[in-house]
Each structure stands twice: as structure tokens, then as C-alpha cells.
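# predicted model follows, preceded by the sequence.
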Amino acid sequence: MNGIKLLSGLLLILAVNSVQAKKVPTQVVYRFDDHRYLELKGWNCEGELWYIDTQKGIRSNPVGQFYRVFTRKFVHPSERYIALTGWSAGGFRVSKDYGQTWRTAMFSPGPNEPDEMNQPPSEDVISFTVVNDQGFLLTKKSLYMSSKGFDDPRILPGGPGIPYTASDGTSHKIEPRAPGWSWGMVYMTKRGLEESKSQFKAEWFNLPDKVPEVKNYQGWDHMRCNMDAGK
């Protein structure tokens, strides 16, 4: 009888150890400041991405699975508009309400690149900076930007719309019922903007030619991830 009890105890210990060994690791992969950070839950630096703001009590899930950390320079003092990209920098998950809800933002169609492609090769990406509710993806050949952090009031419900003249001389109007991309939801270069009717919307006026300087940033300038976490 004692032998059976001993064997049962050993099996229980082995079962508990097995469960503990398989527990998916969670690690902080980026800090914006002392109360906002990103957690990655998964093996080999890939998995679920979580956004946490301890001051506002926000815990949200920008990417449900298969997120791989962005390895290039990443500076993000912006708080209302939060934009994240991953390892390949092929698109963005953005929040316009301090990280409570998330949507997908993409590169605009059209000739953003010198070769007429709409997005840069992953290997050309140098850095991603998000400041003053605007994102800036710097590459070896171009600077991609989201719009400034507001929608042109002329195309909000009840607005008069925006009349404009296209490059072929024809007259058109951007109507409130079909305003196009809302602020922060698309990234393009100045080259791409020249081919887009967004150029007539106020949130795209007077864009900079370089990434704005960020001073006294308290967060990390790169994501950090331990490939051996949980092993």
C-alpha cells in the first residue's frame, strides 16, 4: 500500500512539473514610460501581444497571435495615438483612444516607392517613431507618415465637403458621406500623397521632410525579447 501511495505521489509531482514546464512565458518587450508597456506571451519571441497602461487601467490585446517583435529603432512618446508594427514592418496595429481599442492601418495603394511599389522592402526599414499622434516609418529611400491627429472638419458629418481639381484638370469633391481614410489609418510617402486625393485634406498639409526630433524620451528605443524565455 505504501508503495502505491509513493508511486501516486511521484506521478502527481511529475504531472505538476510537466504543467509548469509547459507554461507559456510572458515578458515585457517594450516600455513607453513608467506606466505603459507591451507584453509578449509566447515562445521564441512570437505570440500574443498585450498593451498595458497601469495609470488608466487598460489591458488590451493588439495582436492575438503570431506577433514577432520589431527589431529596428522604435521611439514612441505619443499616448493617444499608439501605432505598432512587427518584424517585417508590413502593416500597423493602431489605437486612437490610448490603447483601449485597436484597428489595422496599412500602406496606401500607389507609388510610394521609386519603383512604384506601395510599401518598402522590410530590409530597408531603419526606424519607426510615433510622436504627437503621428507615425513616421523611416527607410533607406523614403519617409512614410500617417496624417496629423485630426479629421478635416469639412468632411465630418454636416460639413461642406472639399472641392478640388485633379491633375487632369477635372473638378471633384470629397463628400462627408465618402471621406476616405480617417486620420492615422494609412501610411504614405510625400510621393504617394501627390497621387492621392488625401493631399486636399487638412490633416495632410505641411508634412515634415524628416522624422521630428524627440527630446527627453523616457522609454526604450528598441523592443527587447529573450528567445530563451520559459525554456
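That came in fine, so what should we check first?
# could you use CA atoms for every contact and neighbour count after this?
OK.
# biggest helix in this protein by residues?
Determined from DSSP state H, the single longest helix within the chain is helix 2-21.
# which residue is the nearest non-sequential neighbour of residue 225?
residue 29 (5.5 Å; Cα to Cα, 6 or more residues apart in numbering).
# just give the number of residues close to that neighbour.
When neighbours are counted by other Cα atoms under 10 Å, residue 29 registers 21.
# picking that back up, may I see the buried residues of the longest helix of the chain?
Along helix 2-21, no position meets the burial threshold by neighbour count (16 or more other Cα atoms under 10 Å).
# which elements pack onto the helix or strand that that helix is followed by?
Of the helices and strands lying after helix 2-21 in sequence (DSSP states H and E), the nearest is strand 26-31. Counting contacts by 3 or more Cα pairs under 8 Å, 6 or more residues apart in numbering; DSSP states H and E, strand 26-31 packs against strand 36-41.
# which is the succeeding secondary structure element to whatever helix or strand residue 65 lives in?
Assigned by DSSP H and E, residue 65 falls within strand 58-68. Under the assignment DSSP H and E, the closest C-terminal helix or strand after strand 58-68 is strand 73-75.
# and that following strand, which residues are buried?
For strand 73-75, using 16+ other Cα under 10 Å, the buried residues are 74, 75.
# then this one, side by side with the first:
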Amino acid sequence: MIVIAFICTLIGGIIFVITLFKPRHKLVQAASYLLFLLGVWAVSPVNNLRQPKVVSPSQVVYRFDENRYLLLTGYRCQGQVYFIDDKEQVYYQLAAHSQRVYTEPYRHPAKNYISVPLADLSAIDTSIDGGRSFKSIELGIGNYLGDHDSPQYDVVNDRAFILAKDGTLFASEQPFGYRGWDMLTKRNQKNKIIGRSQIIPDTIPPIPDDYTGWDKMQCDYDAEDTVLPDNHPLLEVFQQWLGTAN
């Protein structure tokens, strides 16, 4: 395109100069002058100046491994969260609502089973197909954990475990969603809830030694706006920065 613009500029300039000595060709002179100006405009850096698109700050707030991570777009560690798996080309917007980053210890070696809690544990976005779809589950009727009430949240053996500060251990169903969408406790097991013949362990199963993910979500509270070069999509820009673009 630059070569064509340069050729047009050259041809238009030459014809214009020639017509200066032949004033009878006014129309040709005007056309060549216009062609020259268009060529100059096309190759000029001014033509490439576009208003950059500025969006809310975006940052990786959690890494499951080198390919899978959570991307947060928003101010002060609150906003829209996306689950992304670059290797499998999975990009999922977790929820339409805004959410805050979960600040308690959080380890997630599980692969296909994905469990992402809201900051206050009022809901947990859960997937059993590697992040291609999610469903929201809760702690269950009569159970509540507020901010900073959970000393540990681990997702291991395709199951989510939440250890509350009072020692109560919550565990997701196995198989997931067999009869309901709530977390379970020893009390549920004792009451022999129909369809939930689940065995709740006394402690959280150990994390594999080869786990490479983060132990906690991380977020820069003062992150600034993100400027998208050449108006590229936000995801494409972050993949370039992270070195994961195709």
C-alpha cells in the first residue's frame, strides 16, 4: 500500500509539473495535483495517527499454570473476570456482574474442574469441562462465610474444599451436581441427604508436589488504564504482552 501511494505521488507530481508548461490542460493539471496530494497524504505519518482506545485497567490476578489464568478488567481490584486457557483456546467471561478479587489463600491444581469464588464466597463459579462453561454454586442453606472467614480454599482431585476458621470443612459434590448445587459439610453427611451419599474428609487432601500455580490471587489496587495499540482487542494485546499470542 505504501509503494502504491508513493507511485501515485510520483506520477501525480510529474504530470502536474508537465501541465505547468501547457496551461491549456487545466483539467489534467487539477487531476494530477489532486493525485499528488492524495499520495502525499497516504504516505504521511499523520494518516497513521488514530485516537488510541483506552479501557479499564486489566491484569492477570491468578495463574493456575503457564497456560491458564484469570484476567480482571476493572478499577481497584474489582470488575469483570475472565477465565482464559491459551493452550486450549478457551476464553470465558465468568459473570455479567462485577466482582472483587478473593483475598484468602487459594490453590488450584485441578485441571478440568475449575472453581472460582467471589470475594465473600456468596457464590462460586464452577466448571467441569475445563472452563468452557460455568455454573454458580453456593455454600448451602444456613451456611455463610464472609470476608476473611476462610483460611484456605483448595481445588484438588476435581473437588473444591473450603476450610473455615471455625474448623468447618466444606466440599463440593462428587460427582458434581448429582442432585444439587451446594457445597457439603459433615452435617450434611450425618443427616444422610438423599442423593448425596458423599464422604466428607476430615482434612483437605494434599496438594501435588508438581503444582506450579499461585497460592493466592494477586492484584494491583492502583493499576492504571490500559491503552490498546492500533485499537487491537484487549485479549489480543494481553496475549502479546504475555507471549501467548498465536
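Perfect, thanks for sending it. Note that the coordinates shown come from a computational prediction; the quantities given were computed from them, not determined experimentally.
# now the TM-score, please.
In this superposition the chains share a TM-score of 0.69, using TM-score structural alignment, normalised by the length of the first structure; 175 aligned residues with a Cα RMSD of 2.1 Å.
# contacting residues around the alignment partner in the second structure of the residue nearest to residue 225 of the first structure?
When the second structure is aligned by TM-score structural alignment, residue 29 of the first structure is paired with residue 61. Applying Cα atoms under 8 Å, 6 or more residues apart in numbering, we find residue 61 of the second structure in contact with 69, 70, 71, 72, 101, 217, 218, 219.
# so what's the aligned partner of residue 222 of the second structure in the first structure up against?
In the first structure, the residue paired with residue 222 of the second structure according to TM-score structural alignment is residue 228. By Cα under 8 Å, 6+ apart, residue 228 of the first structure lies in contact with 43, 44.
# so residue 228 of the first structure sits in a strand?
No. Counting by DSSP: H, G, I helix; E, B strand; the rest coil, residue 228 of the first structure is not found in a strand; it is coil.
# re earlier: can you name every helix or strand that the longest helix of the first structure contacts?
Against helix 2-21 of the first structure (3+ Cα pairs under 8 Å, 6+ apart) you get no helix or strand.
# if we can go back for a sec, residue 58 of the first structure versus the residue nearest to residue 225 of the first structure, what's the distance?
Between residue 29 of the first structure and residue 58 of the first structure the computed distance is 17 Å (Cα to Cα, to the nearest Å).
# and if you look at residue 65 of the first structure?
19 Å.
# then residue 42 of the first structure?
21 Å.
# over to residue 4 of the first structure?
50 Å.
# and if you look at residue 131 of the first structure?
Relative to residue 58 of the first structure, residue 131 of the first structure is positioned 20 Å away (Cα to Cα).
# with neighbour numbers in mind, choose between these two.
Taking neighbours as other Cα under 10 Å, residue 131 of the first structure and residue 58 compare with residue 131 leading, 20 against 14.
# distance of the aligned residue in the second structure for the more buried one from residue 205 of the second structure?
In the second structure, the residue matched to residue 131 of the first structure (TM-score structural alignment) is residue 156. Shown here: residue 156 of the second structure relative to residue 205 of the second structure, a distance of 7 Å by Cα to Cα.
# residue 224 of the second structure too?
Note on residue 224 of the second structure: its distance to residue 205 of the second structure, by Cα to Cα, is 39 Å.
# do the same with residue 141 of the second structure
25 Å.
# ok, these two, which is more surrounded?
In terms of neighbours (other Cα under 10 Å), residue 205 is the more surrounded of residue 141 of the second structure and residue 205; the figures are 13 against 8.
# what's the matching residue for the more buried one over in the first structure?
Residue 205 of the second structure maps onto residue 212 in the first structure when the alignment is built from TM-score structural alignment.
# mind checking the SS state of that match?
Of the three states, residue 212 of the first structure takes coil under three-state DSSP.
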